[in-house]
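I need the structure of the sequence given here:
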Amino acid sequence: MSSYLLMVLTKKQEVDTMIRDTIDKVLVLRFGRASDPVCLQLDDILSKSAREVSKFASVALVDIDSNEIQVYVKYFDITFIPSTVFFFNAHHMKMDFGTADHTKWVGAFHKKQDFVDVVEVNVAPQKPNDFKA
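Okay, here's the model as predicted:
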């Protein structure tokens, strides 16, 4: 129940600004609601991981119940919550998670290391000069 440790975005302009201004880092946006138990589980994992990935990723929560956010809910086809969307240099990242949907991660990660692994393996290679094999 650590969602209070992460920035919560409730306005379209806040999401736009985060996407536009997060440069040279991955932006991780969790779409969901604070009252959902699975979202709370994911929020706990994200908040525990935020410091560990802070050199190459920023994490924020997006409240899908906000009227202003509905444009993003429709655009990213957020039908299941939580859904996590990744951006790099203001561009939406598509990744292969072994599912038919390459636009987002649907559901919660089981543990902190699962999330860190997804960010490091699928996202970090976007900046090859900063990450050594």
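
CA only for contacts and neighbour counts going forward, please
Noted.

helices and strands around the longest helix along the chain, which ones?
Assignment by DSSP state H gives helix 37-50 as the longest helix of the chain. Judged by 3 or more CA pairs under 8 Å, 6 or more residues apart in numbering; DSSP states H and E, the packing partners of helix 37-50 are strand 57-63, helix 112-118.

can you do 7 Å?
Judged by 3 or more CA pairs under 7 Å, 6 or more residues apart in numbering; DSSP states H and E, helix 37-50 is in contact with helix 112-118.

please provide the structure for the following sequence as well, for comparison with the first:
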Amino acid sequence: MEYILRTLTKKEEVDSIIRDTIDKVLVLRLGRSSDPLCLQLDDILYKSVREVSKFTTVALVDIDSEDVRVYVKYFDITLIPSTIFFFNAHHMKMDSGSADHTKWVGAFQRKQDFIDVVEAIFRGAMKGKLIVTCPLPPERIPKFQLLYKDV
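Predicted structure coming up:
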């Protein structure tokens, strides 16, 4: 079976996939297909998708599409790539040691890191949790500075 990563460019497509992905972790990578770090992440997602397909759906969201700007604004996507997780239409958060638990910013260093993260989110979601602890050691979590506007 061939696995492809769907690219979403319309708000209705994003709404639909969030609403219709049931009993699986939905992984939305927000970014640009022209960005080198996004391409690195997309490669890891593509290589992992078959292994996690029983409990995960992965889609790419093109942040340059005017129609999805509402999500870019809502999730405060200022750094790309940013990855957001959902389970049964609930936004899943992850404590990875940063001040922002709403998204994963940056690429995963390797395929197994991504698999470990979605497994942790899936296990937490099955127990009714809306926030899980990141299973990766701190040295494999991308570091970035949170920039606050108008502070």
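
what's the TM-score once they're superposed?
Here the superposed chains carry a TM-score of 0.91, computed using TM-score structural alignment, normalised by the length of the first structure; 125 aligned residues with a CA RMSD of 1.2 Å.

okay, buried residues for the longest helix of the first structure please.
Applying a neighbour-count criterion of 16 or more other CA atoms under 10 Å, one finds 38-50 buried in helix 37-50 of the first structure.

ok, which pair from these is furthest apart?
For these, the farthest-apart pair by CA to CA is 38 and 50; their separation is 18.0 Å.

separation between residue 62 of the first structure and residue 125 of the first structure?
The gap separating residue 62 of the first structure from residue 125 of the first structure is 25 Å, by CA to CA, to the nearest Å.

repeat for residue 85 of the first structure
Remark: distance between residue 85 of the first structure and residue 125 of the first structure (CA to CA) = 17 Å.

more neighbours, the two?
Remark: of residue 85 of the first structure and residue 125, residue 85 carries more neighbours, 21 against 14, as counted by other CA atoms under 10 Å.

check the mean deviation of the helix or strand where that one lies from the second structure.
Assigned by DSSP states H and E, residue 85 of the first structure belongs to strand 83-88. On superposition with the second structure, the average gap between strand 83-88 of the first structure and its aligned counterparts reaches 0.2 Å (mean CA distance after the TM-score superposition for the first structure).

would you check the span in the second structure matched by that strand?
Aligned using TM-score structural alignment, strand 83-88 of the first structure spans residues 82-87 in the second structure.

just the terminal-to-terminal distance for stretch 88-101 of the first structure.
This stretch, stretch 88-101 of the first structure, spans 18 Å end to end (CA to CA).

next, the buried residues of that stretch.
Within stretch 88-101 of the first structure, the residues that count as buried by 16+ other CA under 10 Å are 88, 89, 90, 92, 93, 94, 95.

off-centre distance for it?
On the basis of CA atoms, centre = their mean, to the nearest Å, stretch 88-101 of the first structure sits 11 Å off its chain's mean C-alpha point.

spatially central, which residue of the second structure would that be?
Nearest to the mean C-alpha position of the second structure, by CA atoms, centre = their mean, lies residue 83 at 2.5 Å.

so that one makes contact with residue 107?
No. At 8.7 Å, residue 83 of the second structure does not count as touching residue 107 under the criterion of CA atoms under 7 Å.

strands along the second structure, start to end?
6-8, 25-31, 56-62, 82-87, 90-95, 104-105, 131-133 (DSSP state E).

could you check how far the nearest residue to residue 8 of the second structure once chain neighbours are set aside is from residue 74 of the second structure?
Closest residue to residue 8 of the second structure apart from its sequence neighbours, by CA to CA, 6 or more residues apart in numbering: residue 61 at 4.8 Å. Distance of residue 61 of the second structure to residue 74 of the second structure, computed by CA to CA: 14 Å.
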